[in-house]
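Show me the folded form of this:
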Amino acid sequence: MKIVVSVTTSERSRLPSHLNRLCGSRLPARLRGVKFRNFSIIAHVDHGKSTLADRILEHLGAMGERDKRDQTLDTLELERERGITIKSTPVRLNYTRPNGEEYVFNLIDTPGHVDFNYEVSRSLAACEGVLLLVDASQGVEAQTIVNAYLAIDSNLTIIPVVNKIDLPAADPEGAAQELEEVVGIPAEDAIFASGKTGVGVPEILEAIVERIPAPSGSAQAPLKALIFDSVYDAYQGVLLFVRVLEGKVSPKDKINLFSNGKNFEVDRVGTFSPGLVVGQSLEAGEVGWIAAGIRDIQDAQVGDTITRTDFPTDAPFPGFKPAQPVVFSGLYPTDTEDYRKMREALERLKLNDAAFSFEPETSEALGFGFRCGFLGLLHAEIIQERLEREYDLDLIATAPAVIYRITLTSGEVLTTQNPAEFPTRDRMERVEEPYIKLSVMLPEEHVGPVMQLLQERRGSMVTMNYVGKRVELIYEVPFAEILYDFHDRLKSISRGYASMDYEIIDYREGDLRKVDIYVNNDIVDALAVVVHEDKAYSLGRKIVDKMAEVIPRQMWAVPVQAAIGGKIIARATVKAYRKDVLAKCYGGDVSRKKKLLNKQKKGKARMKQIGTVEVPQEAFLAVLSTED
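Here you go, the predicted structure:
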C-alpha cells in the first residue's frame, strides 16, 4: 500500500508522532524543521584547525573514501605545500543528533598566521560562534589571544577545544587552565580532542548544537545579505560568497548592491560542499554563493550588503573595516609585454583578497610595474607565488617598505611607501615611521636572547607578564625593523617555541636616511632602501658586497656603490674578465709589454662607454637577505 501525504509547514507540527517519523525522510529539509548553526574554527598557526576540520567532515560523511585527503578545505596548491591555511573556506554539513534532530552546519576554516588576520575577521562576520583551538603541548600562543578577542568583540559564542591531546608532551589540563588565566574562558568548558585520531569530535558536534545560538532573522523580511568573500569565474563572472541575514534570494530575483547602487539579476544560488553546489534559494541564516552575471570586478566589494530591488531593506549591514596594507613592494614583469596580463591577474587576486592593493608605477631600471600593498611579508610572498603559478608570470620584486610620513621644510606633509620617492635631506624637516606593539610568547629560558634581539631592532620594553609556564614580552618596535628576517631570527633563537603578534599603534619621528645603490655609476632606483642612520653604513656595506657576488662579470670592472645623498658610504667591485695579452710576449724589452697593456686598457674603456650591465633578480633578492 502506498500512502501519499502532502503537508504545509504549519500542518507539519500537528502530525501524529508515528506519521511524522514515517514521512519525515521524504520531506524537503526546510519542511523537516532543520536548524542551522554557523561557526568558524580559529587558532594560532599550526594548532590543527584544518586537521580537525578533516575529522569533522569524515564524521559527518561529507568525504567519500575516494575523496579522503589531508587538509581537505585547503584548496590552493600553495596551502597544501606549505601546510598552512591562506584562504577561509566554507563548507555545508548535515548533522543528525542521536535523538533524531537534524541540523545543518556551515563551517568556515580560517587561517592562523598574523598576515591573514583579516580573513579571520571576515569569516567571523558570517558566524554566531567559533571553535577556539589550543595546542595541548604548546598552550596559549600570541595569535590565540588575538583571535579570541576578535570573537569576543564580535559577540560570538566561544567553544574552547584543547587539540592534539595524543602528543607525548600534551598537557590538556594545563592548556585549559592557561586559557582561563589569559582569556577568561572557564577551563571546565574546554573539550579535549585530537584532530589526528578523531577523539572528541562527537562531543564537539554536540557542543556546537547546545552552545552556539541559531541564526536570527526572518525569511519574510526584506533581503539583507552580507558579502564576506568573492571569487572570479571565467564563465559565470564574479561569484559572491554571502551570509543571508534576513529575507530570501532565488534565481531570477533582481538584486541591488548598496555600495554603488547597481542592479543585477540572479542567475544561480547555491551552497558549499566544499565545492559549489547549485540550490533553489538561500534564506535567512544560511551561508552560500550567488552568481548574478557581474563582470566588473570592482562592483563586488567585500563587506557590501545585497538587497532585493522590489523589496529593499532600510539600511545596510555595518560590514567591517577595510584592511589597510602596511607593507609595500614593487612587482615588475621581466617581460614588458606581460604588463597587461599582470594587471588582469592582480585585479582577480584583489577580488579574492580584499587586503591586497596595487597601483601602477614606473622604474627607470625595471620599466612599467605595480606598487603593491600587503599585510605582511608572508602575504607578499604568497601573492607573488600565486601570480607566478596561477597566471604564468615571471616577476621581479623590490625590497618591501612601510609607509613613511615626511614633513617638508615648507610645512607640507607627504606619505610615501616608495624609497625612490624620498625628497632630498635639505627639503625634509622630519621623517616619521610606523611603530607596532609587539607581543612575544616564549619559554622563560629564552627570554634573555630574545630581549637582546628586540633591543638590536630599536625596541623598547612596555611590560613582561608570566602566563602559566611561559613569558609574554610586550615591546614597542619600529615596524620596518621586523620586516625582513625578524620572525626567522626569533624562531631560531627560541628553538621554535616563540610566537609573535603585532598591531600598529602610531607614527614616531626617527633619524632615517635613504641609501641609494649605484651600479656602474648609474643609480638603480628600485634598489633604494630607507634605514636608520645608525645602521646605514653596515647595511650599505652588506648590500654592495652581496650584489658584487651576484652581478655577472663583464669585460671591464663594474663598481657597485651605496650612497647617502651625494656621499659614497660603501663600494665593491665586480672584477673584469682577464685576458693574458702578455702570454706570447716573453723576453725582450719591457716597453713592448706596456704597449700591449695600454692597448688593452683603451679597448676596455671604449667598451665601458657603450656597455650596459644587466642586474639579475638575485641582486634584488640580495637586498632582502643582508643579514649574516
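
CA only for contacts and neighbour counts going forward, please
Fine.

buried ones in the longest strand anywhere in the chain?
The strand that spans the most residues within the chain, counting by DSSP state E, is strand 428-443. Neighbour counts over strand 428-443 (16 or more other Cα atoms under 10 Å) mark 428, 430-443 as buried.

which secondary structure elements does it contact?
For strand 428-443, the elements it packs on are helix 142-153, strand 404-408, strand 470-478, strand 499-509, judged by 3 or more Cα pairs under 8 Å, 6 or more residues apart in numbering; DSSP states H and E.

okay, the angle between the helix or strand following the third one and strand 499-509?
For strand 470-478, the following helix or strand on the C-terminal side (DSSP states H and E) is helix 486-493. In terms of direction (axes from the mean of the first three to the mean of the last three Cα atoms, to 10 degrees), helix 486-493 departs from strand 499-509 by 130 degrees.

just the strands in the stretch 101-250 of the chain please.
Assigned by DSSP state E, counting those that start in this stretch, the stretch 101-250 of the chain shows strands spanning 102-109, 129-135, 157-163, 191-192, 224-233, 237-246, 248-249.

And for the stretch 501-628 of the chain?
Secondary structure of the stretch 501-628 of the chain (DSSP E, counting those that start in this stretch): strands at 512-519, 522-523, 529-532, 558-564, 567-574.

Serialize the ones you listed to CSV and add fields for mean neighbour count and distance to residue 369.
What follows is the strands of the stretch 501-628 of the chain, written out as CSV (neighbours: other Cα atoms under 10 Å; distance: least, Cα to Cα, whole Å):
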stretch, mean neighbour count, distance to residue 369
strand 512-519, 23, 20
strand 522-523, 16, 18
strand 529-532, 20, 18
strand 558-564, 22, 24
strand 567-574, 18, 28
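
what about these, which gets the closest to residue 135?
Residue 135 lies closest to strand 529-532 among those, at 38.3 Å (Cα to Cα).

List the contacts of the closest one.
Identification of contacts with strand 529-532 by Cα atoms under 8 Å, 6 or more residues apart in numbering yields 399, 401, 419-420, 510-516.

Another sequence for comparison is provided below:
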Amino acid sequence: MSPRAVAPLVPAATDPAMIRNFCIIAHIDHGKSTLADRMLQITGIVSDRDMRAQYLDRMDIERERGITIKSQAVRMPWAVADSSGAGRAYALNMIDTPGHVDFSYEVSRSLAACEGAILLVDAAQGIEAQTLANLYLALENDLEIIPVLNKIDLPAAEPEKYARELAELIGGSPDDVLKVSGKTGEGVEALLDRVVERIPAPVGDADAPARAMIFDSVYDSYRGVVTYVRMVDGKLNPRERIQMMSTRATHEILEIGVSSPEPTPTKGLGVGEVGYLITGVKDVRQSKVGDTVTTAVKPASEALAGYTEPLPMVFSGLYPIDGSDYPELREALDKLKLSDAALVYEPETSVALGFGFRAGFLGLLHLEIVTERLRREFGLDIIATAPSVVYEVTTEDKKTVTVTNPSEFPTGGKIAEVREPMVKAAILAPKDYVGTIMELCQSRRGSLLGMDYLGEDRVEIRYTIPLGEIVFDFFDQLKSKTAGYASLDYEPVGDQAADLVKVDILLQGEQVDAFSAIVHRDKAYAYGVLMTGRLRELIPRQQFEVPIQAAIGARIIARESIRAMRKDVLAKCYGGDITRKRKLLEKQKEGKKRMKMVGRVEVPQEAFIAALSGETEGKKDGKK
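Sure, this is the predicted structure:
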C-alpha cells in the first residue's frame, strides 16, 4: 500500500471534478489483469492479506486459462498533492477489459463508460493485432489515450524500441510513453498520477432528470439481477423507484453502491459515477445492456444512445444430451445472456438430436467459453454441433433464404447464387514469416489488401478472407506456421458470392442432419472423405453391412462401409454334404437382406459427440 493511498473512498456522491473513469485496453496476455492487481494493492483498496493474482477475474475458467472474459469495474481512492501541497482525494473508476478478439464487444461497452484509456503494450512483444483494434475503438469514442509499456522487468524487454513504435502509432514523443511493471509495481504510482492529470473529469447535468447507462449486468441466485451503471445526469438514491426506458418496467432500488472491489452500499450515485443497482428482480429480460435507467417520478424525456447490437459471426446448435434437460438449458441461456450481451439464441429441433437451441457467437473461443460455462455453472451435459456461419442463398425463382444451419439450405430447386460473409483480417508477425502467412491465406481463398511495416522487423498484412474459412483451424495453423509469433484480428466487411455446396452424410441411405455442412466445392470431397472415415470408426457394427455416404444433392462423392458382424452358422456342421452348408449360408444371407430392408442404424450419443467435437479438436486456443 502506498503512503499516497487514502482511506477507502465511498461517499454518498463525489464531486464530478474529483472522478476519473478509465479502462485498460491491450492485446491478450500483455498484463492488464496484473497491472490492475498492482493498482488495487497500491491504492490500498485490497489488503495484502486478501490479495491474489488476477483479483478481478471472478470465474474459475478465467483463472485457469489466464484470460479475461468479463469486464470488471472497480473504484479506487488516490491522493494527489495540489499547488498548495495539500493532498486531494480522487475517485478512480477503472474497468479491466478482455483482450481477445471474440470479446471485443465487452471492450466497446467499457469504452462507452469511460473518458480515457490506458493503452498497454508488452515491452518484450510490442504492438499486436488486438492492440491496434482496441486503439481504433478508443479513438472512435474520443477517449484520452495514455500509452504505457508493461513488463519492463523482463530480460527480453526492449522498452526504448517499442516506446518509439508506440509514439509513432498514436503521435507524440517516446518520452511520453510511461514504463511500468505490473509484477513489481515499478512506475504504477506515476501512472495513477498521469491518469488524474490527463484524463478529463466526467461531464453531466446534476440538476437534470436522472439518466444512467446500463453497461453490464450479472445474475445472483440470492439477490436477483445486479445491474452495473454509469451515471450521466442527475442522481439515483436508495429506495427510489426507477424506470427502464426501453421496457417501461418500474422497480424499487433495494441497494445502490460501488464496487470497491467488493460491493459497497452508498447513499446514492451522482454525475459521472460508476456503480451497481439491485432491485430484487428475478426476470433476467428486465435489465437489458445498453438501456437507460431513469427515475419513475421525474423520468428523462430522451434515452441515452446505447450500444450497437453485436452481430453473431459463428452459429452452432446446442442440444442437451438428456432431452428432459431442455427447460434447464433455456433457463441457463437466459441467465448467461444477462452477463454476456453478445450471445443470441433461438429454439430449433434436429431429427437426430431432438430439441435444442441455435446459438450465435462472436467467434470460436466465445462458443467454447459459453459451452464450458453451461457445463460448469449449470451442471448441463450438452452437445455443440459443428460451427457454421450465415449464408444468403438465392434460388432461381428469386427467393432469398438466410441459412444459419446446413439443414435450412434449400434442396430440390436450382440455386442461382450463394453469398458468404467476408472478414477483413489483420495479421501482425515478424517479417521472416510473410511468405508462409501469404501461402496460408491464399489457401483459404484470401485476397491481399495491403502490407505495412510497423518497424524494421514487424509487418502488418491485411487480407479479406471468407469467415467460414477462418472459424475452424485458421488461427492454429497461423500460430504453428509462425512459431507462435503471429497475432490475428478480424472484422466483418459484408459478403460475396461463392461456389458453395451442401454436403450431406447418409447412413443406410438416410440423411443425418447433424453431420451436414456447407463447404466450398473444391473442399467438398475432402470433407466427405473425412466424415465418412470418422463415422466408420465410431459407429458400432450391425448385423448387416451399413454404407456411409457423402453426397452433394443426388451425387455421391465419398463412401465407406461398416462391415456386418457375422455369426458362424457352420459351427454345428462337422462334415456332411456341401449342400447342407450352402443351405445354411443362403438362409443367413436372406435374413441379413431382410434385416437390411427393415433395419435402422442407431448412432450412439458418444459417436455424435466424438464426430462433432472432432471438427474442432485441437483448435481450442485462448490466445489470439
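
Tell me how the two chains score on TM-score.
The TM-score (TM-score structural alignment, normalised by the length of the second structure) is 0.93; 604 aligned residues with a Cα RMSD of 2.2 Å.

okay, the helices and strands packed on strand 428-443 of the first structure in TSV with mean neighbour count and distance to residue 394 of the first structure next?
As requested, these are exported to TSV (neighbours: other Cα under 10 Å; distance: least, Cα to Cα, whole Å):
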stretch	mean neighbour count	distance to residue 394 of the first structure
helix 142-153	19	34
strand 404-408	20	29
strand 470-478	22	32
strand 499-509	17	32
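
Now render these as JSON lines, adding distance to residue 599 of the first structure.
Output for these, formatted as JSON lines (distance: least, Cα to Cα, whole Å):
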{"stretch": "helix 142-153", "distance to residue 599 of the first structure": "67"}
{"stretch": "strand 404-408", "distance to residue 599 of the first structure": "51"}
{"stretch": "strand 470-478", "distance to residue 599 of the first structure": "55"}
{"stretch": "strand 499-509", "distance to residue 599 of the first structure": "55"}
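
Return the distance of the lengthiest helix in the second structure from the chain's centre.
Longest among the helix segments of the second structure by residue count, using DSSP state H, is helix 578-598. Helix 578-598 of the second structure sits 57 Å away from the centroid of its parent chain (Cα atoms, centre = their mean, to the nearest Å).

Equivalent analysis for stretch 556-576 of the first structure, please.
Centroid separation between stretch 556-576 of the first structure and its chain, computed with Cα atoms, centre = their mean, is 37 Å.

what does that stretch correspond to over in the second structure?
Matched against the second structure by TM-score structural alignment, stretch 556-576 of the first structure falls on residues 544-564.

Endpoints of the matching stretch, how far apart?
By Cα to Cα, to the nearest Å, the extent of stretch 544-564 of the second structure from end to end equals 4 Å.

Tell me the spacing between the spatially most central residue of the first structure and residue 403 of the first structure.
For the first structure, residue 116 is the residue whose C-alpha lies nearest the centre (Cα atoms, centre = their mean; 3.3 Å). Per Cα to Cα, residue 116 of the first structure is found 19 Å from residue 403 of the first structure.

same thing with residue 193 of the first structure?
For residue 193 of the first structure, the distance to residue 403 of the first structure - Cα to Cα - is 43 Å.

If you count surrounding residues, which of those two has more?
residue 193 (25 against 21; other Cα atoms under 10 Å).

matching residues in the first structure for stretch 261-272 of the second structure?
Under TM-score structural alignment, stretch 261-272 of the second structure corresponds to residues 274-285 of the first structure.

That stretch: how far from the chain's middle?
27 Å.

Kindly report the same for stretch 562-579 of the first structure.
In terms of Cα atoms, centre = their mean, the centre of stretch 562-579 of the first structure is found 38 Å from the chain centre.

likewise stretch 188-201 of the first structure?
Its chain's C-alpha centre and that of stretch 188-201 of the first structure lie 28 Å apart, by Cα atoms, centre = their mean.

repeat for stretch 194-210 of the second structure
Worked out by Cα atoms, centre = their mean, stretch 194-210 of the second structure lies 31 Å from the chain centre.

Give me the aligned partner of residue 345 of the second structure over in the first structure.
When the first structure is aligned by TM-score structural alignment, residue 345 of the second structure is paired with residue 358.

in what helix or strand does its match lie?
Here residue 358 of the first structure, judged by DSSP H and E, is contained in strand 357-363.

what's the very next helix or strand once past that strand aligned against in the second structure?
Scanning forward in sequence from strand 357-363 of the first structure by DSSP H and E, the next helix or strand is strand 367-374. Under TM-score structural alignment, strand 367-374 of the first structure corresponds to residues 354-361 of the second structure.

Count the neighbours of the closest residue in space to residue 279 of the second structure that isn't next to it in sequence for me.
Counting by Cα to Cα, 6 or more residues apart in numbering, residue 253 is the residue found nearest to residue 279 of the second structure once chain neighbours are left out, at 4.8 Å. Using other Cα under 10 Å, residue 253 of the second structure has 18 neighbouring residues.

okay but residue 253 of the second structure is in contact with residue 243, surely?
No. Residue 253 of the second structure is not in contact with residue 243 according to Cα atoms under 8 Å; the separation is 10.3 Å.

residue in the second structure matching residue 112 of the first structure?
Under TM-score structural alignment, residue 112 of the first structure pairs with residue 99 in the second structure.

Excluding residues flanking it in the chain, which one is nearest residue 613 of the second structure?
Counting by Cα to Cα, 6+ apart, residue 613 of the second structure lies nearest to residue 386, which is 7.2 Å off, once chain neighbours are set aside.
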